[in-house]
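Novice: sequence isn't available, so here's the structure alone:
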């Protein structure tokens, strides 16, 4: 599959790049995508939730009333879960939400996501560029030139560029990453995938190992 290379001004440079069928043209594996996205979202959870149970509540353990003759249920402690201010029964405790997946499965998931983008013609290839200074206006101008300012975009750089990253940081629907940082969730979330020309070869090398 050949895709035209665009300049940062949105103009066609007259050159085309070949997108590898082994990366951008495989039969997508939906289950691999599901597992990888599930792992990604699980890893976003801190797992620090905690509530106090009756053993952790501050209060007296004195028996608050006599066992019989009150006409109400027996009660042994003010920290009982049935009273207001008492401990919680089976409350949440800190836990680790980490899910382990094989590297090969994660590679299949990313290839599947890239293949979906290629099939839907949602990939644009840009010649490598950089900004002289971090300015949000520069990045919004880039998106406007590419006619994607109203869409969720993911720009994949061939190498880390601080000025480009800082220029996009204040934009809600614009994300920037490097080849090493691409993941299935971000690929699928974006309406338009912007690949720098130098990043394509690195993606092929990364997912072909």
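Specialist: Great, that's in hand. Note that the structure is a prediction, hence the values are computed from the model and not measured. Residues are numbered from 1 along each chain as shown.
Novice: rest of the way, CA atoms for contacts and neighbours
Specialist: Fine.
Novice: moving C-terminal of the longest strand seen in the chain, what's the next helix or strand?
Specialist: In the chain, assigned by DSSP state E, the strand with the most residues is strand 12-18. Downstream of strand 12-18, the next assigned helix or strand under DSSP states H and E is helix 21-24.
Novice: any buried residues in that next one, and which?
Specialist: Using 16 or more other Cα atoms under 10 Å as the test for burial, helix 21-24 gives 23, 24.
Novice: tell me which other helices or strands that helix touches.
Specialist: helix 103-119 (3 or more Cα pairs under 8 Å, 6 or more residues apart in numbering; DSSP states H and E).
Novice: contacts for the helix it packs on?
Specialist: 23-30, 32-33, 36, 123, 183-184, 187-188, 193, 207 (Cα atoms under 8 Å, 6 or more residues apart in numbering).
Novice: can you flag the buried ones in these?
Specialist: 23-26, 28-29, 32-33, 36, 123, 183-184, 187-188, 193, 207.
Novice: for comparison:
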């Protein structure tokens, strides 16, 4: 599959680049995509939620009243979960949500996500560009020239382009990731992939088996 390379002004450079078949033209594996996305979401969780059960609540060591003779229900602690101010039954406690998946599975998931974007013709190549300082107006102009200004777009760069990130962090439909660090979730959440020319080479290097 060949794609035209665009300039920042929206015109074509006249160059065409062939997408690597081993990445963008495979049979997608939906189950592997599900595994990768589930693991990515789970690994973002802090797992610090905590509540107090009856043993952790302060006080309640004294028996509220004698066992028999009062005509009321027996009680051994004022911190019973049945009482106001008591502990919580089976409340959440700190835990680890970490899920490990193999590197080859992660790569296959990303390849499958790339393949879906290629099949839907939702990949655009652009010549390499960078900013010396944050410039949201210029970045918005580039996206408008490419007719991607109102479309959820993910820009893949070769290196960590901090100035591009700073320029686009206030744009609701734009995100930027380093090509070697992009996740399966990032690819699937975007409607269009805008890939810098050199970033495509980086993707090919990272995805080598």
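Specialist: Alright, I've got the coordinates. The model shown is predicted, which means the values in this text are computed figures rather than measured ones.
Novice: can you calculate the TM-score here?
Specialist: Comparison of the two superposed chains (TM-score structural alignment, normalised by the length of the first structure) gives a TM-score of 0.97, and 209 aligned residues with a Cα RMSD of 1.1 Å.
Novice: contacts for the longest strand of the first structure next, please.
Specialist: For strand 12-18 of the first structure, the external contacting residues (Cα under 8 Å, 6+ apart) are 1, 2, 3, 4, 5, 6, 7, 197.
Novice: check the residues you listed and tell me the two furthest apart.
Specialist: 1 and 7 (19.5 Å; Cα to Cα).
Novice: which one's more surrounded, those two?
Specialist: residue 7 (19 against 12; other Cα atoms under 10 Å).
Novice: quick revisit: closest to residue 170 of the first structure among the contacts of strand 12-18 of the first structure?
Specialist: Closest approach between the contacts of strand 12-18 of the first structure and residue 170 of the first structure, by Cα to Cα: residue 7, at 23.1 Å.
Novice: residue ranges for the strands of the first structure, please.
Specialist: With DSSP E, the ranges of strands along the first structure come out as 2-6, 12-18, 123-126, 153-157, 174-178, 192-196.
Novice: what is the burial count for residue 160 of the second structure?
Specialist: For residue 160 of the second structure, the neighbour count with other Cα under 10 Å is 15.
Novice: ok, it to residue 6 of the second structure distance?
Specialist: Distance, residue 160 of the second structure to residue 6 of the second structure, using Cα to Cα, to the nearest Å: 21 Å.
Novice: then residue 199 of the second structure?
Specialist: Taking Cα to Cα, one finds residue 199 of the second structure at 14 Å from residue 6 of the second structure.
Novice: residues touching residue 40 of the first structure, list them.
Specialist: Residue 40 of the first structure neighbours (Cα under 8 Å, 6+ apart): residue 185.
Novice: and it, how far from residue 56 of the first structure?
Specialist: 33 Å.
Novice: quick one on the thing from earlier: could you identify which of the strands of the first structure is most buried?
Specialist: A comparison of the strands of the first structure by mean neighbour count, using mean count of other Cα atoms under 10 Å, puts strand 153-157 on top with a mean of 25.
Novice: now that strand, how far from the centre of its chain.
Specialist: A distance of 13 Å separates the centroid of the chain from that of strand 153-157 of the first structure, by Cα atoms, centre = their mean, to the nearest Å.
Novice: that one to strand 192-196, inter-axis angle?
Specialist: Angle, strand 153-157 of the first structure to strand 192-196, by axes from the mean of the first three to the mean of the last three Cα atoms, to 10 degrees: 10 degrees.
Novice: and strand 153-157 of the first structure, how far from the second structure on average?
Specialist: Average distance, strand 153-157 of the first structure versus aligned residues of the second structure after superposition (mean Cα distance after the TM-score superposition for the first structure): 0.5 Å.
Novice: next, the angle strand 174-178 makes with that strand.
Specialist: Using the same axes, to 10 degrees: strand 153-157 of the first structure against strand 174-178 is 20 degrees.
Novice: for the most far-flung residue of the second structure relative to its centre, what are its contacts?
Specialist: Relative to the centre of the second structure, the most outlying C-alpha is that of residue 69, 61.9 Å out, by Cα atoms, centre = their mean. With Cα under 8 Å, 6+ apart as the criterion, no residue contacts residue 69 of the second structure.
Novice: tell me where the first structure has helices.
Specialist: Taking DSSP state H as the test, the helices found in the first structure are 21-24, 30-43, 103-119, 136-145, 162-168, 184-189, 197-207.
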